[in-house]
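> the following comprises the amino acid sequence and a computationally predicted model.
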Amino acid sequence: MEKEMQMQKYIAVGCVLALSGGAFANVRVIHGSPDTPAVSVFVDGGNTVGSPVTGSPVIPSLSFRQDSGYLAVPSGDYTFKVTPEADPSLVAIDAFASIDENIPVSVIAIDFLANVRPVILVDNRTTNPSVAQLRLGHFVPDAGAVNILVNGSSFLTDVEFEDVTGYFELAPGFYDIRVVDAVSNAVLQDIPGLELIANTNVSAFALGSVAGETFGVSVFVDAVPAPGTAALLGFAGLAAVRRRR
């Protein structure tokens, strides 16, 4: 049965995420710009948009499709500066945001290098022991609208670039996922036998470029319940999503 798209509103750069102080927030950075080389991420306190990069990067090197894992950052006002790893004097992204300790977020660099910019998503890190929770997003700048089929049936239609769903609650198990062009019905990617595990939240984002033949879906782990698993959150779903062999 076709699901109704539940669009998650991502947070525009420069807006406030219900600021409060005295505690730590969970912030994750994802490199989703297909033609942008490896980057460094600098985080400055306060609104320093337009100022030169100073100090050492919080994330020294992040390549396309990689994420930083969740970083513990004191809640407050920050400017995120993203530069090429090879030349920190060139600032590709210079964005201000206020971070609240109760709102885990992902900062995703999207689009081609000429138009690279961040979007900030609010993540769900509350798991449900009975179901898997899956969020989907379209961040392929040169792909038109896509349709998503699950186990051969229509699941979402006309998903546009920069569309992000809310979290769907799905029964644990194996799923065959197909992404097709909404107009031509050409298959962009098949993901056979993807296993979703109960008590785990993941985000599956379409990244890359159609023209560059790098279109692909990357899966990132948003939450797992077991203690001591925080280190696994930076490995793009390896701990919680498996393909049937």
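Done, it's in. Residues are numbered from 1 along each chain as shown.

> C-alpha only now, for contacts and for neighbours.
OK.

> show me what the helix or strand hosting Phe96 is packed against.
Assigned by DSSP states H and E, Phe96 belongs to strand 93-99. Contact here means 3 or more C-alpha pairs under 8 Å, 6 or more residues apart in numbering; DSSP states H and E; on that basis strand 93-99 packs against strand 76-84, strand 117-122.

> immediately after that strand, which helix or strand?
Using DSSP H and E, the helix or strand that follows strand 93-99 towards the C-terminus is strand 105-110.

> which helices and strands does that next one pack with?
Packed against strand 105-110 by the contact rule (3+ C-alpha pairs under 8 Å, 6+ apart) you find strand 24-31, strand 117-122.

> quote the end-to-end distance of stretch 70-86.
End-to-end span of stretch 70-86 (C-alpha to C-alpha, to the nearest Å): 24 Å.

> hang on, I meant stretch 89-109
18 Å.

> same check on stretch 76-94?
One end of stretch 76-94 to the other measures 17 Å (C-alpha to C-alpha).

> equivalent analysis for stretch 135-149, please.
End-to-end distance of stretch 135-149 (C-alpha to C-alpha): 15 Å.

> next up, a second structure to put side by side with the first:
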Amino acid sequence: MVETTQVRIGHCCPDASGVDIYLNDDRAFDNVKFGNVSEYASLQPGEYEIAVVPKGEDRSKAVIDETLTLKQGQDYSVLATGFADDIQPLVLTDENGDVPQGKCHARFVHCSPDAPKLDVRTTDGQTLFENVGFRKASNYEPVDAGTYDLELCRAGTDEVVLELSDCQFEGGETCTVFGIDTASSLEAIITRDAGSPAAKGGGKRGRAY
């Protein structure tokens, strides 16, 4: 049996309305709204035309139309990023392998088009991710399982641009922290990507929970 690949879609364009996602000529995701990250869809590995289309419009109206080669056994996140007049895809390879029970493998993805480079740290001074710019993702880092209060700071400074309370990093899981929206109204989404039964297939997601 051929091992599949998994793909999920994220809408990170702050001034764009809902979108439909086409894989080749088939509409695979309906009305994905800003700030949402879909669950994973299992696909056969191979080459796909991925089109992002304003909700309800014909595929010919695509604002993103890219060819992606999806490898066997690999997971991907495909994110629509930027303002509406400069939408571009950010394609990430997701490392959703086994994680020790006492650790959570976490990364930060910067999707705020006009925000500066950012650091992510705990309120007790532990830096988790450093100097991540727009349309960039940090490496995955092992974080001790637990609940944290986080701060997103202008890179290299103590200037806090967003505070996140009670962020849960569960042992044995992989998660992603997405910084989204504009610099003046910065938000965060934390997705649980893999590990526990609740996280399989794209997982639990929400705004800075």
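Done, it's in. Please read all numbers here as calculations on a predicted model, not as lab measurements.

> after superposition, what is the TM-score?
For this chain pair, the superposition-based TM-score is 0.89 by TM-score structural alignment, normalised by the length of structure 2; 206 aligned residues with a C-alpha RMSD of 2.3 Å.

> how about Val180 of structure 1, secondary structure?
Three-state call for Val180 of structure 1 (DSSP: H, G, I helix; E, B strand; the rest coil): strand.

> out of the helices and strands packed on strand 105-110 of structure 1, which gets nearest to Asp87 of structure 1?
Judged by C-alpha to C-alpha, the one of those that comes nearest to Asp87 of structure 1 is strand 24-31, at 16.9 Å.

> list the helices and strands that closest one packs on?
Strand 24-31 of structure 1 is packed against strand 71-74, strand 105-110, with contacts defined by 3+ C-alpha pairs under 8 Å, 6+ apart.

> let's have the ones you listed in TSV, adding distance to Phe155 of structure 1 and mean neighbour count.
Shown next, in TSV, are those (distance: least, C-alpha to C-alpha, whole Å; neighbours: other C-alpha atoms under 10 Å):
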stretch	distance to Phe155 of structure 1	mean neighbour count
strand 71-74	33	16
strand 105-110	24	22
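
> make CSV out of these and add distance to Val29 of structure 1.
Shown next, in CSV, are these (distance: least, C-alpha to C-alpha, whole Å):
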stretch, distance to Val29 of structure 1
strand 71-74, 9
strand 105-110, 5
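
> after superposition, how close is the strand holding Phe96 of structure 1 to structure 2?
Compared with structure 2 after the fit, strand 93-99 of structure 1 shows a mean deviation of 0.5 Å (mean C-alpha distance after the TM-score superposition for structure 1).

> okay, that strand sits on what stretch of structure 2?
Residues 64-70 of structure 2 are where strand 93-99 of structure 1 lands when matched by TM-score structural alignment.

> so what touches that stretch?
Contact partners of stretch 64-70 of structure 2, identified using C-alpha atoms under 8 Å, 6 or more residues apart in numbering, comprise 5, 45-53, 87-89.

> buried ones among those?
Those of those that meet the buried threshold are 5, 45, 48, 50-53, 87-89, by 16 or more other C-alpha atoms under 10 Å.

> between these, which sits nearest Val143 of structure 2?
Set against Val143 of structure 2, the nearest of these by C-alpha to C-alpha is Thr5 (26.4 Å).

> what lines up with that closest one in structure 1?
Thr5 of structure 2 maps onto Ala25 in structure 1 when the alignment is built from TM-score structural alignment.

> and Pro57 of structure 1, that's in a helix?
No - looking at Pro57 of structure 1 with three-state DSSP, it is coil, so not inside a helix.

> centroid-nearest residue for structure 2?
With distances taken as C-alpha atoms, centre = their mean, Phe178 lies nearest the centre of structure 2, 5.3 Å away.

> distance from the stretch of helix or strand it belongs to to structure 1 after superposition?
Per DSSP H and E, Phe178 of structure 2 falls inside strand 173-180. Aligned to structure 1 and superposed, strand 173-180 of structure 2 gives a mean residue distance of 0.6 Å (mean C-alpha distance after the TM-score superposition for structure 1).

> put together TSV for the helices and strands packed on strand 93-99 of structure 1, with distance to Ala95 of structure 1 on each row.
Supplementary listing: those in TSV, determined by distance: least, C-alpha to C-alpha, whole Å:
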stretch	distance to Ala95 of structure 1
strand 76-84	5
strand 117-122	8
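
> who's in contact with Val43 of structure 1?
Here Val43 of structure 1 is in contact with 57-58, 78-81 (criterion: C-alpha under 8 Å, 6+ apart).

> quick one: which of these is nearest to Leu233 of structure 1?
Closest approach to Leu233 of structure 1 among the contacts of Val43 of structure 1 (C-alpha to C-alpha): Val58, at 16.9 Å.

> tell me which residue of structure 2 lines up with the closest one.
Using TM-score structural alignment, Val58 of structure 1 sits opposite Ala28 in structure 2.
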